[in-house]
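only geometry, no sequence info:
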């Protein structure tokens, strides 16, 4: 009586039944991109007043200490609940040993305190590495005679950096240097100095990637067009998955609270495998080169910026990331807020 005369194929499984309308697709959505899972990277400079644009990162700026709290307030109002700080020092402030990293009145200490005074509930993550402070651009103490970074001498400085940032009020320190043993040493040092609740986000699987160029220009560790120094003696080989998993396992054993894969997009296989190996929260960093290539392609009219951006971020979530460090954080949050306003 109610038979449809155009029955068509005798097809037992019609997967399109679950794709028929946007409401149905929403019901069965496996992955969601939440704004409070995004971490916004912020470049902070010592001098100046107004934001300074970064040529290789269109839409991203070096923020002054004076303007930083207002900017963070805007991010917080958009729903972003975490930021990560990267210092931008003048060449005169840099030296082979990165002494400015331990300056009690340095830009990171001032930035953390300024943010926390205005927004105590905003989660502040600080980068722990020496490349923003060294004149040669390496993440640690460079030994020219051995032609590599001195691991243990570097770790000793990183421990003091971590304590300094905890003293300033950082919620997490994030060692991005890839030195052996640094997570355990930092955890021990933080605990012994009275900061047992300062967390560690370990750059556990950080690859010697070609995608870091715009970031290095932003912090001044490489001149435009040079792409920086070769860090392959301490960062992971782009060919190796098992080594990355081993690195992450060691960092977990040493006391990391969150493990990170960096870059994100080219290493989704590593992220997915690591998700199966650990119960710790996982972070992934959509790095400057990933951001820049999407922006550049969109500016040429070759891709739809918002769709490609969201697809790339959803892929990172789908592979297993709990939180994503991304230069698109503010842009995504602003669009979401605009969409909410239209339906209020």
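Received the coordinates, thanks. Since this is a predicted model, take the numbers as computed values, not measurements. Numbering: from 1, shown residues only.

For the rest of this, base every contact and every neighbour count on C-alpha atoms.
OK.

for the stretch 1-150 of the chain, what spans make up the strands?
Using DSSP state E, counting those that start in this stretch, the strands found in the stretch 1-150 of the chain span residues 38-45, 52-53, 61-64, 82-88, 123-128, 141-143, 148-150.

and those as CSV, adding mean neighbour count and distance to residue 169?
Output for the strands of the stretch 1-150 of the chain, formatted as CSV (neighbours: other Cα atoms under 10 Å; distance: least, Cα to Cα, whole Å):
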stretch, mean neighbour count, distance to residue 169
strand 38-45, 24, 16
strand 52-53, 14, 26
strand 61-64, 22, 19
strand 82-88, 23, 13
strand 123-128, 24, 8
strand 141-143, 18, 26
strand 148-150, 17, 29
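
Of the ones you listed, which is nearest residue 251?
Comparison of the strands of the stretch 1-150 of the chain against residue 251 by Cα to Cα identifies strand 123-128 as nearest, at 15.0 Å.

before we move on, back to that, and of the strands of the stretch 1-150 of the chain, who's closest to residue 302?
strand 52-53 (24.0 Å).

who touches that closest one?
Residues outside strand 52-53 that contact it (Cα atoms under 8 Å, 6 or more residues apart in numbering) are 59-63.

now stretch 285-303
Under Cα under 8 Å, 6+ apart, the answer for stretch 285-303 is 56-58, 210-215, 260-265, 304-305, 308-309, 324-328.

okay, pairing it with this:
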């Protein structure tokens, strides 16, 4: 059967009909909004490379939380920006660390809001790497140690759960990080706290604005020995399979926009809920073009979000979440 009997345009003739046959829809329930919390007082400081995104001190955080709840966004991702850093990221697992304090406060203001705690060390180390670094002075080299890093990640995850985090999201790409954190949470009595694993995290050029926001640029070298090569997709399946076997409850692909094929590959191979992280560089590119009047921001953002859903994502972490929430109301 073919034209003229088959006319595919029949189902596009009106907005109502297009809505009726739409295959994928972006809703508020798909969105997680990242927030950067820091020490200090009366701080609401816009991040220069991320228009509309701010650092918040704890005394200014409530206004942001109230707005998020009022917009109907169901979940946030908490990133801490501490004043003090050291080689072993001690402020990451300090019971009075900035993420822990923020979590406790948020649960008093909005107990129904889901808190996803980013569980990494790079913002908290003075060297900016995501784990413990061993320096070999004789060779003039430095190595990020895998297993020693796991111990600190477990301490961080448990302290975050104790402070009220609903979901632990380890993002460091150490081998065995899901298994170690799952074991640590269970032993501490948090067996019901799920793990949203940054299963497939690439060594991407799209992270630049985030590193300004989180003050987490490595002080030497790069993260290519633990984050993935952007050229690889079969490796992504191996990484995800490891996390599934180790007890992950949700899988993530980061970044999202240049990796929709990877999102699709995970969707076709695994049944766990799948998260797409629409990262800082993706956000800033659109914001910059929109500010110049070169693109229609609303249209391009909603099209991108729909693309993530079409590729197979169940959830989207995005700095556009508040904008999307407002657009969906209108």
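On my side now, so go ahead. Only a predicted model underlies this, so the values are computations on that prediction, with no experimental measurement involved.

Superposed, what's their TM-score?
Once superposed, the chains reach a TM-score of 0.96 (TM-score structural alignment, normalised by the length of the second structure), with 325 aligned residues with a Cα RMSD of 1.5 Å.

before we move on, the earlier item: filter the contacts of stretch 285-303 of the first structure to the buried ones?
56-57, 211-215, 260-265, 305, 309, 324-328 (16 or more other Cα atoms under 10 Å).

quick one on the thing from earlier: distance to residue 300 of the first structure for the contacts of strand 52-53 of the first structure - can I get that in JSON lines?
Converted to JSON lines, the contacts of strand 52-53 of the first structure look like this (distance: Cα to Cα, whole Å):
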{"residue": "59", "distance to residue 300 of the first structure": "16"}
{"residue": "60", "distance to residue 300 of the first structure": "19"}
{"residue": "61", "distance to residue 300 of the first structure": "22"}
{"residue": "62", "distance to residue 300 of the first structure": "25"}
{"residue": "63", "distance to residue 300 of the first structure": "28"}
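
any idea which of those is closest to residue 136 of the first structure?
Nearest member of the contacts of strand 52-53 of the first structure to residue 136 of the first structure, counting by Cα to Cα, is residue 62, at 21.1 Å.

What lines up with that closest one in the second structure?
Residue 62 of the first structure maps onto residue 55 in the second structure when the alignment is built from TM-score structural alignment.

Look up how far residue 80 of the second structure lies from that match.
9 Å (Cα to Cα, to the nearest Å).

Find the residues that touch each one of the two.
36-38.

Residue 343 of the first structure: which of the strands of the stretch 1-150 of the first structure is closest?
So among the strands of the stretch 1-150 of the first structure, strand 38-45 is nearest, using Cα to Cα, at 23.2 Å.

Could you name the helices and strands sitting against that closest one?
strand 61-64, strand 82-88, helix 107-118, strand 323-326, helix 329-343 (3 or more Cα pairs under 8 Å, 6 or more residues apart in numbering; DSSP states H and E).

related to what we said a few turns ago, would you reformat the strands of the stretch 1-150 of the first structure as CSV and include distance to residue 221 of the first structure?
What follows is these, written out as CSV (distance: least, Cα to Cα, whole Å):
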stretch, distance to residue 221 of the first structure
strand 38-45, 13
strand 52-53, 17
strand 61-64, 14
strand 82-88, 9
strand 123-128, 14
strand 141-143, 14
strand 148-150, 16
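
So for residue 27 of the first structure, which of these sits nearest?
Here strand 38-45 is closest among the strands of the stretch 1-150 of the first structure (Cα to Cα), at 23.1 Å.

tell me, that closest one lands on which residues of the second structure?
Counting by TM-score structural alignment, strand 38-45 of the first structure corresponds to residues 31-38.

To what extent does the matching stretch diverge from the first structure after superposition?
Aligned to the first structure and superposed, stretch 31-38 of the second structure gives a mean residue distance of 0.3 Å (mean Cα distance after the TM-score superposition for the first structure).

So what touches that stretch?
With Cα under 8 Å, 6+ apart, stretch 31-38 of the second structure has contacts from 54-58, 61, 73-83, 98-99, 102, 213-214, 315-322.

same thing with stretch 224-235 of the second structure?
With Cα under 8 Å, 6+ apart as the criterion, stretch 224-235 of the second structure contacts 172-174, 200-204, 236, 262.

Would you mind putting the helices and strands packed on strand 38-45 of the first structure into CSV with distance to residue 167 of the first structure alongside?
Formatted as CSV, those follow (distance: least, Cα to Cα, whole Å):
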stretch, distance to residue 167 of the first structure
strand 61-64, 21
strand 82-88, 15
helix 107-118, 8
strand 323-326, 24
helix 329-343, 27
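
Which one, of those, ends up nearest to residue 14 of the first structure?
helix 329-343 (32.7 Å).

Could I get the buried residue list for the closest one?
In helix 329-343 of the first structure, counting by 16+ other Cα under 10 Å, buried: 329-330, 332-334.

how many other residues sit next to residue 129 of the second structure?
When neighbours are counted by other Cα atoms under 10 Å, residue 129 of the second structure registers 26.

err, residue 30 of the first structure, not the other one
When neighbours are counted by other Cα under 10 Å, residue 30 of the first structure comes out with 8.

Quick one: average offset of the longest helix anywhere in the second structure versus the first structure, please.
Identified as the longest helix of the second structure according to DSSP state H is helix 146-162. Its matched residues in the first structure lie on average 0.5 Å from helix 146-162 of the second structure after superposition (mean Cα distance after the TM-score superposition for the first structure).
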